[in-house]
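Peer 1: my questions concern the predicted model and sequence given below.
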Amino acid sequence: MSNKNYKYIIDVDTGIDDALAIILASKTLREKVIGITTCGGNVRLEDATSNTLKVLDLARWDIPVYAGASKSIENSEFVHAYDYHGTNGICDVQIENNRKPENLAADDFIIETAKKNEMVIVCLATPTNLASALKKNKEIARNIKVVYIMGGALNVPGNQTEYAEYNFFQDPQAVRIVFENIKDVRIIPLDVTNQCIISDKEAALIRVVTPTDKFIKEAITNWYRFFGYPKKRQFELYDPLVVSATDNKNLLSFSDVKIGISVDGIKEGEIFLNGKYSVKIAQKVQTNDFKNYLLNNLDIVTGNDVS
């Protein structure tokens, strides 16, 4: 795939890993991204939008933000994850923000952009905004050349239920709409994101040189304090891996598969093989290369080599 003329939209529900991904994108995709859309999910829509604007200010990235869905495509409530992301969604780090989102809704922004441009959409949230745009205007699918989605769990347990990963559990109908309409969907599932972590010791070694360094160190340290240590969990770099994969094609190995998704019942949000939708799914990740890529592009300096 040649991306040279494609316009990028990043879709987020900005919790802590989205925040890191936005900072990373400000370094690696700055000239390609024309807007960010927000969705409820990790946090309520208003918090996702506010957090996105705060992080963009921190990263000194002046691009427009469009607020989108506060509920699923079928109008059910999202299950938020403040226990994981902190009371404000970015691990209780305080950032000032004076910016406002655009008046245009996220799905309408996607439609208007796709009418005029060939596009790549990077979904770090459940893809409700994209599904809503496709429901309103299916013709835009021809110009949406690639969709990257952080979601799904193929050969590992889910992180929302035994069967389902969080994003796909939130709105499986939206996921199905994307599968039905977009020819090139690339899924980055828990199978690979679970392998990409930053430990508390690694975070402690981050030297605070810039405001983004300070935010990243404080946020990850806070996360370990209120969630990681009590739950005996490591901090997985879900969304930063997806953004990295859009820029560096050597980090992930994708396989062409036919999958399905369960849209209701006990297995709601589960993906499974031998379905009817043709997608590419990441099944291998170069973990050391990813970590080096991440630290280098975030301009993070550590006390020693953390690879």
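Peer 2: Sure thing, it's come through.
Peer 1: make it CA atoms for all contacts and neighbour counts henceforth
Peer 2: Noted.
Peer 1: got the contact list for the residue nearest to the spatial centre of the chain?
Peer 2: Centroid check for the chain by Cα atoms, centre = their mean gives residue 124 as the closest residue, at 1.8 Å. Counting by Cα atoms under 8 Å, 6 or more residues apart in numbering, residue 124 touches 10-13, 18, 149-150, 239, 242.
Peer 1: okay, one more to line up with it:
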Amino acid sequence: MTKKVLLFGDVGIDDTVALIYAYFNAAIDIVGIVADYGNISRQNALINIHYVKSLFPSEEVKKIKVIAGAHIPMTGEDPKYVPEIHGEYGLGPIIPPKMLHDGISDNFFEVVEIIKKYKEEDLIIVNIGRLTSLASLFILYESLMNTVKAYYIMGGAFWIPGNITAVSEANFYGDPAAAQVVLANAKNVKIIPLNATNQAIATPKMVNYIDQVGKVPLIKILLDYYYDFYKKRNPSIQGSPLHDVLTLMAVIHPGMLTYQSHPVYIVQDVAGIARGQSIADIRPYVDLKSDTQGDSVVGGEVHEIAFELDYATFYYDFMSVMTK
């Protein structure tokens, strides 16, 4: 059965690969894209999406509504972009033509219309960037957001090193206030943190095979650029971690990831090293609902957190889809 997905993203390289993966996968129907700041500016994210859509000319792609989301975090800070990882436009070395306004809406209320339209079809929201836009919807339309069937969120690093600070992952770090709003209010949430996504590696051999057999536009250019960055940072890494592809893939492969349920809280320390840290209470002796033993609990809502990846399932699905 095809899954209806409303996608929120900051559209860097791995977001773009996730969009291409969805295009080739008949089990996923992207009904809308909300473009936010994050890896790159919101303006450049919109240009990226328009360019990628132009490379896959079909009536289905043309119908996908693209909506301008948040351009700054709820903390009010100026966002910091990472072109050294994703390129200026989230397309590695590619500078796309700036055809910005064709099919793109500045009316954020259209997100509400999409949710209303598809809520009876078990709409799923996948957030693979900062959570500012999604948090805004919970603040304004809590009842409507409770009609969404499930939320898949790429974010967090639980008891492992972060990718932006020693303890924090970039999406939660970029707007910890928004992350906490979402996780305090959303129901049926699956968090896909670095614990799992760091295992979702696309090796250079995989990328070369996709390029030769699948002849998928952009893939080799994007993932070679991505891998160059990761290789400089960690010479032992075997390929590019596909954080956002895995999060989208989890929607249609429930058995691919192993989850644990824990209360989750996001540290709100704006200036400290712990900003955006994702904390889960794993103590087996604490009553997480009533805390009758007097222990201090983390105080967050209980969510499912992915820890282990069945790499064989990931590999087979990704290679099958991308080689068509």
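Peer 2: Arrived safely. Remember, predicted model here, so these are calculated numbers, not experimental data.
Peer 1: now the TM-score, please.
Peer 2: Put the two chains on top of each other and the TM-score (TM-score structural alignment, normalised by the length of the first structure) is 0.88; 294 aligned residues with a Cα RMSD of 2.2 Å.
Peer 1: show me what the residue nearest to the centre of the first structure aligns to in the second structure.
Peer 2: With TM-score structural alignment defining the correspondence, residue 124 of the first structure maps onto residue 128 in the second structure.
Peer 1: likewise residue 50 of the first structure?
Peer 2: Aligning on TM-score structural alignment places residue 50 of the first structure opposite residue 47 in the second structure.
Peer 1: what strand or helix carries that match?
Peer 2: Using DSSP states H and E, residue 47 of the second structure sits in helix 42-55.
Peer 1: now do the strands in the stretch 1-150 of the second structure.
Peer 2: In the stretch 1-150 of the second structure, the segments counted as strands under DSSP state E, counting those that start in this stretch are 3-9, 28-35, 65-68, 104-105, 124-127, 150-154.
Peer 1: ok, now the stretch 201-324 of the second structure?
Peer 2: 201-202, 240-241, 257-266, 278-280, 301-309.
Peer 1: distance from the fourth one to the middle of the chain?
Peer 2: Same thing as strand 278-280 of the second structure. Offset of strand 278-280 of the second structure from its chain centre (Cα atoms, centre = their mean, to the nearest Å): 18 Å.
Peer 1: cool, and the longest one?
Peer 2: Averaging C-alpha coordinates over strand 257-266 of the second structure and over its chain gives two centres that are 16 Å apart (Cα atoms, centre = their mean).
Peer 1: which strands or helices does it pack on?
Peer 2: If you count contacts as 3 or more Cα pairs under 8 Å, 6 or more residues apart in numbering; DSSP states H and E, strand 257-266 of the second structure packs onto helix 176-185, strand 278-280, strand 301-309.
Peer 1: with the first one instead?
Peer 2: Judged by 3+ Cα pairs under 8 Å, 6+ apart, the packing partners of strand 201-202 of the second structure are strand 240-241.
Peer 1: re the thing from before, turn the helices and strands packed on strand 257-266 of the second structure into a markdown table, columns for distance to residue 158 of the second structure and mean neighbour count.
Peer 2: Below are those laid out as a markdown table (distance: least, Cα to Cα, whole Å; neighbours: other Cα atoms under 10 Å):
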| stretch | distance to residue 158 of the second structure | mean neighbour count |
| --- | --- | --- |
| helix 176-185 | 15 | 23 |
| strand 278-280 | 6 | 23 |
| strand 301-309 | 9 | 21 |
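Peer 1: could you dump those into TSV and include distance to residue 220 of the second structure?
Peer 2: Formatted as TSV, these follow (distance: least, Cα to Cα, whole Å):
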stretch	distance to residue 220 of the second structure
helix 176-185	32
strand 278-280	33
strand 301-309	24
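Peer 1: coming back round to it: and of the strands of the stretch 1-150 of the second structure, who's closest to residue 216 of the second structure?
Peer 2: Nearest to residue 216 of the second structure among the strands of the stretch 1-150 of the second structure is strand 28-35; the distance by Cα to Cα comes to 17.8 Å.
Peer 1: how much does that closest one stray from the first structure?
Peer 2: When the first structure is overlaid, strand 28-35 of the second structure sits 1.9 Å from its aligned residues on average, using mean Cα distance after the TM-score superposition for the first structure.
Peer 1: what lines up against residue 10 of the first structure once you look at the second structure?
Peer 2: Applying TM-score structural alignment, one finds that residue 10 of the first structure aligns to residue 7 in the second structure.
Peer 1: would you check how far apart that match and residue 59 of the second structure are?
Peer 2: Residue 7 of the second structure is 19 Å from residue 59 of the second structure, where distance means Cα to Cα, to the nearest Å.
Peer 1: what does stretch 208-215 of the first structure contact?
Peer 2: By Cα under 8 Å, 6+ apart, the residues outside stretch 208-215 of the first structure that reach it are 23, 58-59, 93, 206-207, 217, 300.
Peer 1: most neighbours among these, which one?
Peer 2: Within those, neighbour counts (other Cα atoms under 10 Å) peak at residue 23, which reaches 24 neighbours.
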